[in-house]
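Trainee: Got a predicted structure here, sequence first:
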Amino acid sequence: MQRYILSKKNSITVISAILIVFAFFGRFGLNDMVIFTWSLIIASVLGVAPIAIQAYQALKVKVVSIDVLVTIAVIGAFLIQNYEESAIVTFLFLFGAYLEQRTLNKTRSAIKGLTDMAPETALKRVANGEFEEVDVDDVDEGDVLLVKTGAKVPVDGTVLSGEGHINEASITGESVPVSKCVGSQVYAGTILENGTIQIEAERVGEDTTFGRIIELVEEAQDSKSDTERFIDRFSKYYTPAVLLLGFIVWLFTKNVELAITILVLGCPGALVIGVPVSNVAGIGNGARNGVLLKGSEVINDFSKVDTIVFDKTGTLTVGNPEVAEKEYYSDVTEEVLEYLASVERESDHPLAKAVVNYIGKTNLHTVEETEVVKGEGVIAKVNGHRIAVGNVALMERENVELNEKARKDIVRFEQNGNSLVLTAVDSELKVLMGIRDQIRPSVKEDLQRIKNLGVKNLAVLSGDNQGTVDLVARELGLTEAHGHMLPEHKSAYIEKLQKQGQIVAFVGDGVNDSPSLALANIGIAMGSGTDVAIETSDVVLMNSDFSRLPHALGLTKATARNMKQNIIIAVGVVLILLASLLFSEWMNMTIGMLVHEASILVVILNGMRLLRYRLRGKYTKLVKSENEEVVKAA
């Protein structure tokens, strides 16, 4: 019976409203007090039923909830035959609960939107080579699936054949379609906008990146921050205190109506709902914009960060070294490049790949007698020539003469932050290449936005040489730069900052930097949704998009402010209501309940503003003005 009544709360609310309207029509339209009285009595009894059931359920677990206060107040008003107020108070309380639930559900729209985007079926290749539609739960790792134009990718996998453009907004928050071809990674829940592809399933069901995102955001929205836990504890003692206050007032004044009104006005409804709605809305905004915030605690800590430490490679830089500078010391450049490409294509070293990518398509020759010199480079024979490719130490080993121009070029390349690749043919220097990782586009502007949001210290740590790290720091305006840093050195550096009282966020790629991500107050992974990034960090910037970082920081600060605003609104309303009751004559139970429900709606709507949060344009203007000042100074 209790469950049935609670399931009909919305219907009871509507019936109560109709009965109250009918009651006032009977009194003022028909001048019939019987209709007026009995309509209000029925409305009071119907309305208090679900409230009393919730109060009883709370008392069973030894919690004096808001429902207990309202139930006692309504019963008291009913006993003193104030049917008008008992009916209106129950209606307002039920209607407020309805609005509260409805608006709170809207703040969870990001999750609902993600869940609705989850694929339900897939075209799976069966034994006869044909494709048939199956439930996505029936897809196993290794299955080959067909995805047509307009369809959702059902699992994480690799493209086996075909090509097309995929909208990855559900994963990255970025709506610009991404080109996919053979060998490309695709993710469940993304949409193939054009083309047809066949993919091999690698991760299915809840193990897909999309499934993990939904799970993480749901867990985050259900988690509680220190503020929420404090309010829970506060409400646990506050509600009985209001009950005691009402009893004391009755004891001294013998005014039952005044005591009952205190119970109604003291309801901490807005206080209880204000903080959770802010957190839920903030996390929902992040999910829709390619930022995973793993819980309310993360929001609280991230909003207080004053120092951000960055790994260099793959974070501030793209992570793909490229040939940035070159010098030739021979007229037979094309032939030398053919020899160089032939030797380097057999190596998996990042510098070798950069060289091969730079040279591009060319004639390749057979490579013989390859010798790898650890830490220096490689020596091989090509077309009867002795080819040496490596650093300065290898050139010295091979007795390659470095003339004055070559030595100046080497110093200049190193000062520019390059790793050097020298190529000698038969002990004669032919080519010098400077290879360096490229800084991500617009990172400088993003870092300025982070500074404008109140972060005082920006540091970069890297395993690269100090010169390279210093160059990146100078170009980006960072406060500290440290090279030759192994993972354990990075962790020790973060510990040192924390001992100095700084609140540290670490931004890394989520693989080599796992210890630092775990140790920092806030670990932020540039991860494209990888398993390691999602598991280790507190915040994940999907698709390794650095521009999401200022948005994430601004969002957490806005969410923290929003929580404080809601607390001030909630507490302020209660104090004003109680003061009005004690020091004025116009305040009564009905007005108090109306103001209470209005305050609940206000804090919910205030929290929902976070769903539309965007980093304000003033930060962009600040960057522009500062850049103009630098130009003028130069």
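Mentor: Thanks, I have it.
Trainee: CA only for contacts and neighbour counts going forward, please
Mentor: Noted.
Trainee: Give me the number of neighbouring residues for residue 482.
Mentor: 21 (other C-alpha atoms under 10 Å).
Trainee: you'd agree it is up against residue 461?
Mentor: Yes. With contact defined as C-alpha atoms under 8 Å, residue 482 reaches residue 461; the gap is 5.0 Å.
Trainee: residues shared between the contacts of these two?
Mentor: residue 469 (C-alpha atoms under 8 Å, 6 or more residues apart in numbering).
Trainee: quick one, helices of the stretch 51-200 of the chain?
Mentor: Along the stretch 51-200 of the chain, counting by DSSP state H, counting those that start in this stretch, helices occupy 66-79, 83-107, 109-117, 169-172.
Trainee: For the last one, give me every contacting residue.
Mentor: Yep, that's helix 169-172 we're talking about. So helix 169-172 is contacted by 114, 117, 175-176, 187, 189-190, 209-210, 213, 288-291, 528-529, 541-543 (C-alpha under 8 Å, 6+ apart).
Trainee: do that again at 7 Å, thanks
Mentor: 114, 175, 189-190, 210, 290, 542-543 (C-alpha atoms under 7 Å, 6 or more residues apart in numbering).
Trainee: try this one next to it:
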Amino acid sequence: MMSTLRRPGARLAAAGILILAALAMGRLGAGWAPAGDIAMAAAALISTVPIAAAALRALRTRTIGIDLLVSIASIGALAIGNYWEAAAVTFLFAFGHVLEQGAMTRTRSALTDLVDSAPQEAVLVRDGRTETVPTGRLRPDDVVLVSAGSSVPVDGTVVSGSGAADESAVTGESMPAEKTPGDQVRSGTTLTTGMIQVRAEKVGSQTLLARIVARVEEAQDARGRVQTMMDRFGRWYTPAIIVLAIVVGLASGSLTLALTLLVIGCPGALVISVPVAVVAGIGRGARDGILIRGGEHLETAAKVDTVVLDKTGTLTTGHPELKQVVPHGAGENSAGENGAGSEDEVLRWAALAEVGSGHPLADPIVDAARNRGVAPEGVPGEAEAIPGRGLTAEVGDPDRPETRHRVVVGTAELAGEELGSEHDAGWAASTSARLAADGATPVTVLRDGELLGVIAIADTIRADAPAALARLRRAGVGHLVMLSGDRSEVASAVAQQLGIDDARGGLLPEDKLSAVQELRAAGAVVAMVGDGVNDAPALAAADVGVAMGAAGSALAVETSDIALMADDLTRLPESLRLARRTRAVIRQNIVIAVATVTLLLAGVLVGGVTMALGMLVHEASVLVVIVNALRLLGRRARHDSSERTGQTGRQVQPWQTSEHGGSRSGRRGASPQQQTA
């Protein structure tokens, strides 16, 4: 019996039954009054003992909390024979505590969902046989079999098979993504169709899902500025209520009034108002693939008025492509000194220099040369990078292998230094300027000091960028800034297409850092959005550092203030709206809690509010605060799918799944500016 009463639910039920029995006895007549008093006192004792024990534990750490107020009030009421008040106060307080625990469990449900999405068993493939083993036994390089309806137990690469994977547990995206050999899969994602074999790269606590769970757990326990302030307020508020009760009791000569003040002054709703909202907000974000590092960062994100965005991979797809080839002299009334060559000739020599160079512009140039059938063959030549300007290479002539040529691929400024003709240098500069004004990165191509032409390479603007920027403005962001390592003309062209007023190009990482510091010094609350690696200094300097596409980077999950797990720019305004909603709920909860305590204290002092009535109203305010915070867990609004289209990811078509949502964008490529700026 005693072991049963140690459980909060059982104690609450026993106290409730005794109270009902006592009330029933009171209706049977005066002869039953003593038995009713005993039942009511027993109900009060059952509820008071654990409350008093908690108060004593707090006192050992020199903390005066709500439990002490209720314990004093209950014991005092029992001492003067107010059994009903003692039982009602402690029962309502215990009931409110159960509600609080349930609310916190509900607000942490996103974390529970994440933990539950990690499978406990895996099908291990070894020597052509399968064996079901606990996931704790898996090691890197093991191959596991995942069938439809099963969760992926590791982070790894698909080695055989195909299927559609629901990645919502990690990225928040409801649209399943197609998985074929060579694709990456993450622990906790569910295969909805097909069957795949996955070679493990990370297992156990090293998986991205495990890191996300750890980050959300830390974030929900972290305290923001408002919560810290409320904690400091509680340290003096509770002792002040005790002193007030003693003064009022001595002045009025009424112990009942003093005890009533203790009960009425309990700041229960105030204590829970902030943490329940913060935990709910962070949990809602985690469910939508938005990881917020803690309450402090959630509060700061709610104040953001300036958003700084890196261009490449954030506003653009990060996959540069060849857009145009302009042979030397093209468009002039007369040919240049060397005449206009063919586009294929310009592209062939550029590809000869770029292939095997490791230069960031190599891929789009070589890919375009392959598509035109002029790709280089044989052993690549020797290339030397010129940081921020281009490269030089010694390559063999495809038609005469014994002949070597010096090829220069780079900026118009580099070409001007190499060329002996002012006319040619002027043509290269004017053509480059024209292409840059159209948003492309111009690359001049020279062979043995001869100007062959200019190649235009451009990074495509993300399909979701215009909608995301529009939503940022609607979310209250007044200033949008784009920073880019690309040349200023290219940055300005992209900014003009997106309606961004403040665009800065030709920046090195330290220049981006200075730009963020400059904005903060001017009084702006800045959120910096980047890839979490190249933009690390600027991300660290911002009030809020936001890493996008963090599902592909465990580092971003660990270091950013907000990590958008999906490579989806529309999640950025969603995260800021969530932060603002959470801040609004916190303010509402504080107002509700303070107003309730104020009105009850006034009611006690002027008369009319009893101890039991006061506790009932107090616990009602706790319930209101909890319900208000739980609104944050409501499902986020779904946007039109055309506004949330991925750029390079492969998706299962809508008719292959019952859920339609945002898409998964693909991997980020190299920055055009990393080649020429």
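Mentor: Yep, that arrived. Values in this document were obtained by computation on a predicted structure and should not be read as measured data.
Trainee: on that earlier part again, nearest to residue 436 of structure 1 among the helices of the stretch 51-200 of structure 1 would be which one?
Mentor: With respect to residue 436 of structure 1, and counting by C-alpha to C-alpha, the nearest of those is helix 169-172 at 27.3 Å.
Trainee: average gap between the closest one and structure 2?
Mentor: Once superposed with structure 2, the aligned residues differ from helix 169-172 of structure 1 by a mean of 0.9 Å; criterion: mean C-alpha distance after the TM-score superposition for structure 1.
Trainee: returning to that earlier point: just the buried ones from the contacts of helix 169-172 of structure 1?
Mentor: By neighbour count, with 16 or more other C-alpha atoms under 10 Å, the contacts of helix 169-172 of structure 1 hold 114, 189-190, 210, 290, 542-543 as buried.
Trainee: Tell me the one among those nearest to residue 617 of structure 1.
Mentor: Using C-alpha to C-alpha, those come closest to residue 617 of structure 1 at residue 290, 19.7 Å.
Trainee: Isn't that closest one up against residue 545?
Mentor: No. With contacts counted by C-alpha atoms under 7 Å, residue 290 of structure 1 stays clear of residue 545, the gap being 8.4 Å.
Trainee: biggest helix in structure 1, by residue count?
Mentor: helix 548-583 (DSSP state H).
Trainee: what range in structure 2 matches that one?
Mentor: Aligning helix 548-583 of structure 1 against structure 2 (TM-score structural alignment) gives residues 571-606.
Trainee: Just the buried positions in that stretch, please.
Mentor: Buried residues in stretch 571-606 of structure 2 (16+ other C-alpha under 10 Å): 571-583, 585-590, 592-593, 596-597, 600-601, 604.
Trainee: with structure 1 superposed, average distance for that stretch?
Mentor: So stretch 571-606 of structure 2 averages 0.8 Å relative to structure 1 (mean C-alpha distance after the TM-score superposition for structure 1).
Trainee: Off-centre distance for that stretch?
Mentor: Chain-centre distance of stretch 571-606 of structure 2: 24 Å, with C-alpha atoms, centre = their mean, to the nearest Å.
Trainee: cool, stretch 306-315 of structure 1 as well?
Mentor: Here stretch 306-315 of structure 1 is found 17 Å from its chain centre; the criterion is C-alpha atoms, centre = their mean.
Trainee: Stretch 224-237 of structure 2 now?
Mentor: The mean C-alpha position of stretch 224-237 of structure 2 is separated from the chain mean by 26 Å, C-alpha atoms, centre = their mean.
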